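Q: Dropping a prediction and its sequence here:
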Amino acid sequence: MITIKQKHKTNYIFGVAVILLVIAFFGNLFIEGWNWSFFDFLLAAILLFGVAFIINLVVKSKKSFMAKLITCTTILLIFLLIWIELAVGLFGSPFAGS
């Protein structure tokens, strides 16, 4: 069985955040209608790296695999709800993007 060292897990977790920001950057350059400001990129970076940091802490914890899986899934669902709210205003909060 191949095991992944903790350093590599951390690199993968934060690498996903970097890849998503790079995709957003190139989408902003080449896709018409994708108009992110500097503040949008800053907020996306804070959200993505914050989630990556929290997930990295969970992965490093001594919990069981199932507890880690449930915790990470919950964190990702909360992140998605916040992202969707900021993008289209699903719940109609004052900081919604619609």
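A: Looks like it arrived, so ask away.
Q: contacts and neighbour counts: CA atoms only from here.
A: OK.
Q: Disregarding flanking residues, what is the spatial nearest neighbour of the residue nearest to the spatial centre of the chain?
A: Geometric centre of the chain, nearest residue: Leu48, 3.3 Å, by C-alpha atoms, centre = their mean. Among residues not flanking Leu48 along the chain, Ala17 sits closest, at 5.4 Å (C-alpha to C-alpha, 6 or more residues apart in numbering).
Q: A further structure is provided below for comparison with the first:
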Amino acid sequence: MHTAPAPQSRPNAALRRLIWAGAIALLVLPAIAMLFTSEVNWGPEDFVVGGVLLLGTAFVLDRVIGSGWSRRTIVLTGGAVVFVLVFVWAELAVGLIGSPWAGS
């Protein structure tokens, strides 16, 4: 009789779920805000760009957490990924460095 191997628990599964849930929640938040105020005015292209940025970041963080690297390397790499996300988001919103894609 052949028995299937026991399923291996994914390391940091709760953290991975939290990252994905956070990315989705941050993407849904402007849609909810648009129902209650005219201060938030996102178009479809804003949601596409936000989705690419947030879900892309969640994907990269998920891969980094599951990489098997040391905790220090995971924290430093994850921090760098989040820093890049925040920088790109701010550049698109207000134009920190004045790129052609700046929102100002």
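A: Looks like it came in fine. No experiment lies behind these values; they were computed from the predicted model shown.
Q: What's the TM-score once they're superposed?
A: Superposed pair, TM-score by TM-score structural alignment, normalised by the length of the first structure: 0.89. Supporting alignment: 96 aligned residues with a C-alpha RMSD of 1.8 Å.
Q: Can you find the partner of the residue nearest to Leu48 of the first structure in the second structure?
A: For Ala17 of the first structure, the aligned residue in the second structure is Ala23 (criterion: TM-score structural alignment).
Q: ditto for Glu85 of the first structure
A: By TM-score structural alignment, Glu85 of the first structure lines up with Glu91 in the second structure.
Q: Look up how far Ser70 of the second structure lies from the aligned partner of the residue nearest to the centre of the first structure in the second structure.
A: Under the alignment (TM-score structural alignment), Leu48 of the first structure pairs with Leu54 of the second structure. Per C-alpha to C-alpha, to the nearest Å, Leu54 of the second structure is found 24 Å from Ser70 of the second structure.
Q: what does Ala90 of the second structure give?
A: For Ala90 of the second structure, the distance to Ser70 of the second structure - C-alpha to C-alpha - is 30 Å.
Q: Looking at these two, which is more packed in?
A: Ala90 (15 against 9; other C-alpha atoms under 10 Å).
Q: Fine, thanks again, bye for now.
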